Structure formats: structure tokens, C-alpha cells
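J.: whatever this is, show me its structure:
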Amino acid sequence: MEYWILRNLRWSGVKFVTTRRLVPSCNACKMFFRRVVLNNVTYQCRDLRRCYWRVESCRERPKCRACRFQRCLDVGMKYTPGECSEDASKLPIAKFTDQSPIPPVVLSPVDVLTNMIQGLLYLDSHRLRSFTLMRSDQDPTIDELINGTCRGFSALRISDGPSSPPPCNGLILSQWSFFGVWTSVEFLNCIDFMHLLTSEDKEFMIKSFAMNSYLLSSAFFSASYNSDLLLNPDGTELYSCRIKNMPELSEDMVERVQKLLVAKLKNVRITQEEYILMTMILFCTPKLPGISRSGLEIVSEQQRKYSKALMDYCRFTRHDMGPLRFQELISVGTVLAKCFDDVLGLVEILQVFHAEAHNSKQLFKESLHK
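T.: Below you'll find the predicted structure:
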């Protein structure tokens, strides 16, 4: 059975339209898709929708129905009455024999770029939702999160979590910062190429970027709500107002830690697509000391892939100004590094002068020591 699809894409006011194409499907998947649609069934994946990442043939198809149905949607399957034998009396349908040629599914560059961005944005939206509803009294390490020994970033945790925000508990950097790093670790661990790395390289990369990922996502969230300060998901300031009354901090430093990164993102007017691709480019840093040679090759290839994706996106949306826009976005990395240094300096001051207002969770401390 074959299905028609016409896909419209809208990015920053620019409309892209791909050509109409056929989606080939075997009878088993056709009937499965039809049953789910007609019965309005909802399935839940227990592996963060990663069941198909390593699948190369139909014979290896996972048993996860949620991922199987999502796979059908991803390739463009759409059910309408009359497409199956049970509906034959309603609408005539074309008949295909086993000898009929199956048209190839050819993805355009826009399709490939769109699928990449949509997959990353799905993970990031899941991270943000999990961050917003997160509750935990545990004190895990990054290694424990990576190896799944702590419960986190799951549909179960989201569904049974309370709706009220976690307490700010009087810290300059409240529990929000701890949960933000936690969900950032899990977000990075879910990126598709991470399974190619050794456990040592994986832990090293995530430990080096978890805090940066949290700061960048918080700054993008704040800029999206037109705030001048870094915000928590509940709208409170990331840094307690007590920070302004600390004599150990200069006004300039307080201004930087609260506003510098947000101001940069607002100044460049970064879009959601640019933000997620920038996150991946900055994450895939091959110059990290201590990473293995094989890990270096993998990370370098991924950085080239995401850099090309961002350049293509800039050219699609900005045309001749695309390369200039690319350079403007890359400059965010310098500001992010400065923001990280300011947070590190702030925490060191808190440890010495205000120990009672210091976040001493293992995960938070690990993310500051690359």
C-alpha cells in the first residue's frame, strides 16, 4: 500500500514546500497503522523513542508500538477511508501486485535538515518539560545518570510529578540549578551519536558541557519571554536577589552573571532552530583534552555535520546573508564560555563566604569542574 504526502515547512516566515511523493508500506505496517488510527490508541515508549536508532532492516523491527507508529508518521503515512479492503465498498482504490515497482523514497536536503532539527527539538522540549516538573531528593553523580542507575528524564516521572515548583530553599543558586544540570545531562546522553562513544569519552564530554547546556537553555528560555535576566521555569530569577547584597561581588560581575548571555541571544534574535543547532555545535568540541582518538574522530565528524546543518539553515532563511548570520551565531560560544567562568567564580566565592547558600550537590559540583 502506498500513501501520498505533501509536506509544508515554515521557518522564520520562510515557506518551504517539498514535492508530493509516495510512501511505500508493507501490509503488516499498513494494517497496524490503520488499527491505531481507527481505535485511537496511545502507546508509550520506555526507551525515549530510541528503539529505531540502530535498526537497519525490517527483520530487526523493535516490538515497541509507540516507536513503530511514530515511524509511520515520520515517513508520511496517512490513513483515509477506502485504502483497505474493509473499506473497499466506500471508495475505489488502486491495486498493486508484487511485481509493481515501488517508487524510491528520496529525501530532499530540506527534508534531511528538517528531520534533524525536529528530532533535536523533541528531545529539548522533553528536557524542558521534565525540568519543569522534576522532583528528587537523590544526590547522583554524572556517571550514575549516564548509566541509568537513577530514575530521571522519563515519562513516568513526568506523569506522576506534582504541579507545584520545587522550593527555592534559600540558596543563591536554588534547587532549580541542580535539576537543570540533571536534565541537561540526560538530554545530552540521549543524542543519537552518543552510543558510538566509549563510556569514558561519553562521561568526559557530558561533564564538560552539562553546565553550559543548562546555561544556554535557560538563557534561550529567558530571551523567549523577553526577560533581561536568567529565569527559572517558574519565572523566578535564576540567581537569588541576595546576590546583589554580597559585598564580595562587584556590580559588574553581578550584572554579567545575570544578564550577559541573555542579552547576547536577544541581540542576535536567535530562533529555536538556530539555538538547538548551536547547542550541538558547541557540545561537539573535538579539542577536549583526554578524549580518545576514536572519540575525537566521532566528535569531529558530528561537529562538521551540525555546522553544515546550521550553515544550510542560515542560507535557507537568510540567503546571501547566510554566512554572516552563521558567524554571528558562532560568536555566542565566546559569551557562553564567559558566562561559565562567571558562574564558577560565583560558586567559589559562595563556598568560602556563604557556605549556607551554596549548592553542594555532587552533580552540580561535577558540572563545574571540567
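J.: contacts, neighbours, all on C-alpha from now
T.: Noted.
J.: once you drop chain neighbours, what's closest to Ile102?
T.: Closest residue to Ile102 apart from its sequence neighbours, by Cα to Cα, 6 or more residues apart in numbering: Pro24 at 6.6 Å.
J.: quick one: neighbours of the one you found, just the number.
T.: 18 (other Cα atoms under 10 Å).
J.: hang on, isn't it packed against Pro101?
T.: No. Using Cα atoms under 8 Å, Pro24 makes no contact with Pro101, being 10.2 Å away.
J.: out of everything not next to it in sequence, what's closest to Leu282?
T.: Computed as Cα to Cα, 6+ apart, the closest residue to Leu282 that is not its neighbour in sequence is Gly333, at 6.8 Å.
J.: next secondary structure after the helix or strand encompassing that neighbour?
T.: Remark: Gly333 resides in helix 332-353, with elements defined by DSSP states H and E. Counting by DSSP H and E, the next helix or strand C-terminal to helix 332-353 is helix 362-368.
J.: return the set of buried residues in that next one.
T.: Buried positions in helix 362-368, judged by neighbour count with 16 or more other Cα atoms under 10 Å: 363-368.
J.: likewise stretch 19-29?
T.: Neighbour count says stretch 19-29 has 21-25 buried, by 16+ other Cα under 10 Å.
J.: using JSON lines, please lay out the residues you listed together with distance to Glu2.
T.: Below are the buried residues of stretch 19-29 laid out as JSON lines (distance: Cα to Cα, whole Å):
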{"residue": "Arg21", "distance to Glu2": "10"}
{"residue": "Leu22", "distance to Glu2": "6"}
{"residue": "Val23", "distance to Glu2": "5"}
{"residue": "Pro24", "distance to Glu2": "5"}
{"residue": "Ser25", "distance to Glu2": "6"}
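J.: want to put them side by side, so please do this one too:
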Amino acid sequence: MENRELCLVCQDFSSGYHYGVPSCNGCKIFFRRTVMKNTKFVCQFEENCPVDRSIRCACRFCRFEKCLKVGMDKTALQSSRDPIGYTKRTKKSERQSIRENSSDDSGTESPERQFISNRSYENTLHLLAVREKSANELRLSSYLPKRSLKQALCSKPLLKDPIFMSQHAAISPRHNYDNLRFITQDDYHYWHERDWFVLTEYAKSFNVFKKLSYHDKAELVRHAAIVIPVLNQVYNSPDHGLDTVVFPDGTYYDRTHEPTRPAGLNRKKYQVLDLVLKPFREMDINFNEFAAFKAITFLNPDADVSLDAKAAINEERVIITKQLYAYMLQKDGLEKAIYRFGRLILMGTTMSKMACESKEAVWIADFFENIGFTSFAKELFFGDL
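T.: All right, here's what the predicted structure looks like:
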């Protein structure tokens, strides 16, 4: 009969009692390796990161602290019984066990086992999750420098500067609210500028981005200027229903028609609700999945970049895409993972179409001076001034 007891660390299904507490194989192995290697981790935040099945790899410091908190006993490990290295005998035994457990009647390894046996995705998703958490902290801060697009893309990356983040990434008093209020044009401007600022910092945190020419950097960011802010706004919105997006300061928009805004931008608002918010809520996208999908969306080789840049961007994108699928496969099982992964990735096509239509609406609004764009917004959408 299957053991349905839960792991006290991450709430995944337990594989039995390990080091004194019910725990899954993942947390058991993580605890053993950490203790045996005497590894010291550092939390990049406030040492209170969530640790559950969906995000247990995001912060190793907090995961190990939770292992200790729930009662995992370091003294239960014995170097003779819990070696970190492998002997030839144990390697042979494990390979035989994997073949026996993961082969079908024809003797071939199932695709599910092939992905699950490859745990390399944990490190990639951990880095993406850390990057995403830092980006959201910067979005919630009051820091918003006035600079040109070139200055933004060529300055040092702030997300990887721990001194800057500790000094400036505190939540702004403006980004707390007691009551909701319908969004105004000034509110749209404020959040667009914040999200574009965070987009430039998010972009600079990718190693592949650093190697691009300035032209390729600018074009990649321009290509993402609609969809990445939309993802930020939707995923971080408190749940007030499938027809409402709420910003951190309590402003919101829904299906209410806004006669003072151009028709194209009103249409974009409805597309966000139907094509992004609704699927995200229906699929119950977790933090790891969101961080990976956002990176896949940003690293789009369809941007107007050089051929060398397209190849480098696509290579990084393929790696993240494969590892997102591996993660979903391990979490959801084969059938559910195929459905959720396929639906999530196909969202990229509909969002690209939405972005093209939205940019046309922006150009029209600028031509007729319907919206007072800032100089940064004009650089972003219309090229260097």
C-alpha cells in the first residue's frame, strides 16, 4: 500500500522516515549531502523563504534550516553508511535499479524516467527563481532612476548587486493599500515606467544578454516591452476574479471601457484578461513555472537581432524550456505535465500576436498624441532619440 504521509520539509509525499522524520527522497538526499559535505549556504533575502514542493530548490539556506527545524538529526548520519561518493559497486547497482524501474516491456526507458533521472533542472530553476524574486523586490521599491535606454542597458546590473539591493529594495510606502481604486492614465504611466525599468535590470541579469551588442540588447528589450510587464502585472496580481488585474498600490483595471484611452489599448486590456490572466489562474502556475516561462518569453529569437545573437538566445531558451518541462514532469506526472506544459508554451504564440497589435496601438496613439509618452518610452518603442 502506498505511503501517503507527507514530507515535513516540503510537503511532497514521504518515502519513509529519514534521519528521524518523514521526508521525501529529494529532501533526504539534500540533507545528507549538505551535512556530509559541510556545505554553507547563504540566503539572498531575509532567511524566511517559502519551502514547499513547488519551490523547495529556490533557497538552499532556508531549505536546510527547515530540515533542522522539523527535526532532521545530523547525528543520524554515519560516514560509513551515508557516503557522498560512489563506488563502482554502488554505481552498477543503481544503474541496474534504474533500468528495472524505468523500462517498459520492450526494455526501453520511458521518457518520464529519462527526465526525472536528470536533476540538473533544479539548479537552473533555482537561479531563475532567485532572479525573479529580486526583480519583484525592485518593482515594489521606490527606486526609479531617470536615464536613457542606452544608460539603462549599459550600466551595471542592479539585481546582482547585493549592496544596492539591501539599500534600495525596500517596499515603497506607496505600494501598500487598504482599498482598491480604478486605474487612471497617470497610474498606467507610473506602472509602465516601473515595469520597463525592472525589465532592463532583469535583462542584464542573463549572461547571454551581456555578450550581445548594444543594438541586439536594445532590440531584445524592445521586443519584450509589452509582454514582460504584462506577465509581471498578471502573476503578481491578488486574486480579485478572472476579470481584474490589481497593482501593488491598489489600482486596478477590469473590463470597464475607458473612453479616454485609444481603442487599441482598450483591446489590449481585454486580451490580457482573456489570454494571460485566465489561463494562469486555471493552470495554477507556481513561482518556479512562472520564473521559467517569463525567461522563455523574454529570450525570444524572433526579435530583430543579428543571426549570431539569435543562435545564442535560442540556445539559452531551449535549455530553460527543457528544464521547465522536466520540472513539470517530476511535479505533475506525464499526462498532466504534457497538458500544462503544452498549454503554457502555446501561450507564447498568442502573447506575441497581442504584443504586435499593442505596439501598433502605441504607434497610433503617439501619432495622434493621445498619450504623453516619456522620452524613455519613446526610445523603447521608436528607437534612440
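J.: ok, back up a step: correct me, but the residue nearest to Leu282 of structure 1 touches Ile281?
T.: No. With contact defined as Cα under 8 Å, Gly333 of structure 1 does not count as touching Ile281 (9.3 Å).
J.: more neighbours, the two?
T.: Neighbour totals were compared for Gly333 of structure 1 and Ile281, and Ile281 leads with 23 against 17 (other Cα under 10 Å).
J.: leaving out chain neighbours, which residue sits closest to the alignment partner in structure 2 of that one?
T.: With TM-score structural alignment defining the correspondence, Ile281 of structure 1 maps onto Ile296 in structure 2. Leaving aside its chain neighbours, Ile296 of structure 2 sits nearest to Arg317 (5.5 Å; criterion: Cα to Cα, 6+ apart).
J.: which residue of structure 1 is paired with the one you found in the alignment?
T.: Arg317 of structure 2 maps onto Gln303 in structure 1, by TM-score structural alignment.
J.: so which strand or helix has its match?
T.: Under the assignment here (DSSP H and E), Gln303 of structure 1 is part of helix 293-318.
J.: same for that helix, what does it pack against?
T.: Contacts defined by 3 or more Cα pairs under 8 Å, 6 or more residues apart in numbering; DSSP states H and E place helix 293-318 of structure 1 against helix 272-283, helix 322-330.
J.: closest one to Val110 of structure 1 among these?
T.: Across these, Val110 of structure 1 has its closest neighbour in helix 272-283 (13.3 Å, Cα to Cα).
J.: which residues does that closest one contact?
T.: 117, 120-121, 124, 205, 209, 213, 216, 220, 303, 306-307, 309-310, 313, 329-330, 333 (Cα atoms under 8 Å, 6 or more residues apart in numbering).
J.: let's see 7 Å
T.: 117, 120-121, 209, 213, 303, 306-307, 310, 333 (Cα atoms under 7 Å, 6 or more residues apart in numbering).
J.: report the distance from it to the chain centre.
T.: Offset of helix 272-283 of structure 1 from its chain centre (Cα atoms, centre = their mean, to the nearest Å): 9 Å.
J.: mean shift of that helix relative to structure 2?
T.: Compared with structure 2 after fitting, helix 272-283 of structure 1 has a mean deviation of 1.8 Å; criterion: mean Cα distance after the TM-score superposition for structure 1.
J.: before we move on, back to that, pretty sure the residue nearest to Ile296 of structure 2 contacts Lys310?
T.: No. Using Cα atoms under 7 Å, Arg317 of structure 2 makes no contact with Lys310, being 10.3 Å away.
J.: the helices in structure 1, which residues?
T.: For structure 1, the helices defined by DSSP state H cover 27-39, 65-74, 109-133, 142-146, 155-159, 175-189, 199-224, 251-268, 272-283, 293-318, 322-330, 332-353, 362-368.
J.: nearest to Glu237 of structure 1, out of those helices?
T.: For Glu237 of structure 1, the closest of those is helix 251-268, at 8.6 Å, according to Cα to Cα.
J.: now do the buried residues in the closest one.
T.: Buried residues in helix 251-268 of structure 1 (16+ other Cα under 10 Å): 253-254, 256-266.
J.: average offset of the helix holding Gly333 of structure 1 relative to structure 2?
T.: On superposition with structure 2, the mean distance recorded for helix 332-353 of structure 1 (mean Cα distance after the TM-score superposition for structure 1) is 2.9 Å.
J.: okay, the helices and strands packed on helix 293-318 of structure 1, which one's buried deepest?
T.: Neighbour counts (mean count of other Cα atoms under 10 Å) averaged over each of those peak at helix 272-283, with a mean of 20.
J.: tilt between that one and helix 322-330?
T.: Here the directions of helix 272-283 of structure 1 and helix 322-330 differ by 60 degrees (axes from the mean of the first three to the mean of the last three Cα atoms, to 10 degrees).
J.: and the angle for helix 272-283 of structure 1 with helix 175-189?
T.: In terms of direction (the same axes, to 10 degrees), helix 272-283 of structure 1 departs from helix 175-189 by 80 degrees.
J.: could you find the closest non-adjacent residue to the most centrally placed residue in structure 1?
T.: By Cα atoms, centre = their mean, structure 1 has its centre lying nearest to Asp124, at 2.9 Å. Sequence neighbours aside, Phe187 is the residue nearest to Asp124 of structure 1 in space, at 6.8 Å (criterion: Cα to Cα, 6+ apart).
J.: number of residues surrounding the aligned partner of the one you found in structure 2?
T.: Under the alignment defined by TM-score structural alignment, Phe187 of structure 1 corresponds to Tyr202 in structure 2. Neighbourhood size, Tyr202 of structure 2 [other Cα under 10 Å]: 25.
J.: my read: Tyr202 of structure 2 touches Asn136, true?
T.: No. Using Cα under 7 Å, Tyr202 of structure 2 is not in contact with Asn136; the gap is 9.8 Å.
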